[in-house]
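Colleague: how does the following fold in three dimensions:
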Amino acid sequence: MSIIDNKAYAKVVQNGVQAVETVHELHAAGYRKEDIHVLAHNQDRTDRITEAADAGGIGIKEEGVFTSIANLFRSRGDELRATIEALGFTEAEAAFYEKELDLGKVLVIARRS
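Modeller: Got it, this is the predicted structure:
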């Protein structure tokens, strides 16, 4: 796995099992729990995979206050795109990843804090 230290790393996987494996690979590569985030289109699925993988949650620290508050009023797709952008990706990248999540895939993001 090639990981660039200064830029956020993202990998789209097919399911939760692959997400857990990817998180474990990132832990082995030196990423801390709070550096790794998992996103699925369904919030409950995101929470279950995050817990099973021992990844960090996404909150105000990662998103920023404005994005966190705005996400309370957004659709899930808009919320996911805003969160992905807040984690260091462009608008186009966020749109691509959100479409993958629409297809039932899981996104694993790692970035050094």
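Colleague: drop to CA atoms for contacts and neighbour counts, all remaining ones
Modeller: Noted.
Colleague: now do the strands in this protein.
Modeller: Per DSSP state E, the chain has strands spanning 9-13, 36-39, 106-110. These are given in chain order.
Colleague: which one of those strands lies nearest to residue 49?
Modeller: Closest approach to residue 49 among these (Cα to Cα): strand 36-39, 7.1 Å.
Colleague: list the buried residues for stretch 66-86?
Modeller: 67-68, 71, 77-86 (16 or more other Cα atoms under 10 Å).
Colleague: to compare against the first, here's another:
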Amino acid sequence: MSAELRTAIINLLVTKALEIDEPDWCAGHRTNAAQFKPDITHYGPEHIVEINGFPVLQAMLAQSPYAERAPRDLTLYVEQGDFTGSYSPAEVEQLADALVQAGQQLRLLGRDLAHLLAGGAL
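Modeller: I've put the predicted structure just below:
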């Protein structure tokens, strides 16, 4: 009786440098160690909206040109700061002011995004 050879398929994560085009507005990448090409995202300068040193929003241009499950288009990526908590009446007013300021800054960033999408430069 002869022994039959068995085979197995093993997935390997092979790493190598990949040279990619980078848009003029890109300020860098959060990491230079993307595991897969779809993980690559270009980020613009980060804009932080604060009130009394307390971050309310962070916003930046972002584009994932090789994404498989997310938009590939240039977008404005917005993160919400951690402003959960209990507030006094004066603090509620401060928070409301911060949200108004955040809205104003988001509108400006949205206009910058529209300008870029129309073929302009920053």
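Colleague: what's the TM between chain one and chain two?
Modeller: The TM-score (TM-score structural alignment, normalised by the length of the first structure) is 0.24; 54 aligned residues with a Cα RMSD of 5.2 Å.
Colleague: re the thing from before, among the buried residues of stretch 66-86 of the first structure, which ones are in helices?
Modeller: Counting by DSSP state H, the part of these found in helices is 67-68, 71, 77-86.
Colleague: and those, which is closest to residue 60 of the first structure?
Modeller: For those, the minimum distance to residue 60 of the first structure (Cα to Cα) is 5.8 Å, reached by residue 68.
Colleague: please convert the buried residues of stretch 66-86 of the first structure to CSV, extending it with distance to residue 18 of the first structure.
Modeller: Below are the buried residues of stretch 66-86 of the first structure laid out as CSV (distance: Cα to Cα, whole Å):
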residue, distance to residue 18 of the first structure
67, 28
68, 28
71, 27
77, 22
78, 25
79, 23
80, 20
81, 22
82, 24
83, 21
84, 20
85, 23
86, 24
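Colleague: I'd like the next helix or strand past the top strand by length along the second structure.
Modeller: Determined from DSSP E, the single longest strand within the second structure is strand 54-63. Heading C-terminal from strand 54-63 of the second structure, the first helix or strand you meet, by DSSP states H and E, is strand 75-80.
Colleague: whichever strand or helix holds residue 114 of the second structure packs against which elements?
Modeller: Following DSSP H and E, one finds residue 114 of the second structure within helix 89-117. In terms of contacts (3 or more Cα pairs under 8 Å, 6 or more residues apart in numbering; DSSP states H and E), helix 89-117 of the second structure is packed against strand 47-51, strand 54-63, strand 75-80.
Colleague: pick the most buried one from those.
Modeller: strand 54-63 (a mean of 20; mean count of other Cα atoms under 10 Å).
Colleague: does anything pack onto that strand? Which helices or strands?
Modeller: strand 42-43, strand 47-51, strand 75-80, helix 89-117.
Colleague: which strands and helices lie in contact with the first one?
Modeller: The contact analysis (3+ Cα pairs under 8 Å, 6+ apart) places strand 42-43 of the second structure against strand 54-63.
Colleague: by how many degrees do the strand it packs on and strand 47-51 diverge?
Modeller: 170 degrees (axes from the mean of the first three to the mean of the last three Cα atoms, to 10 degrees).
Colleague: and the angle from strand 54-63 of the second structure to helix 89-117?
Modeller: Using the same axes, to 10 degrees: strand 54-63 of the second structure against helix 89-117 is 10 degrees.
Colleague: sorry, back to before: Serialize the strands of the first structure to JSON lines and add fields for mean neighbour count and distance to residue 48 of the first structure.
Modeller: Shown next, in JSON lines, are these (neighbours: other Cα atoms under 10 Å; distance: least, Cα to Cα, whole Å):
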{"stretch": "strand 9-13", "mean neighbour count": "17", "distance to residue 48 of the first structure": "16"}
{"stretch": "strand 36-39", "mean neighbour count": "27", "distance to residue 48 of the first structure": "10"}
{"stretch": "strand 106-110", "mean neighbour count": "25", "distance to residue 48 of the first structure": "12"}
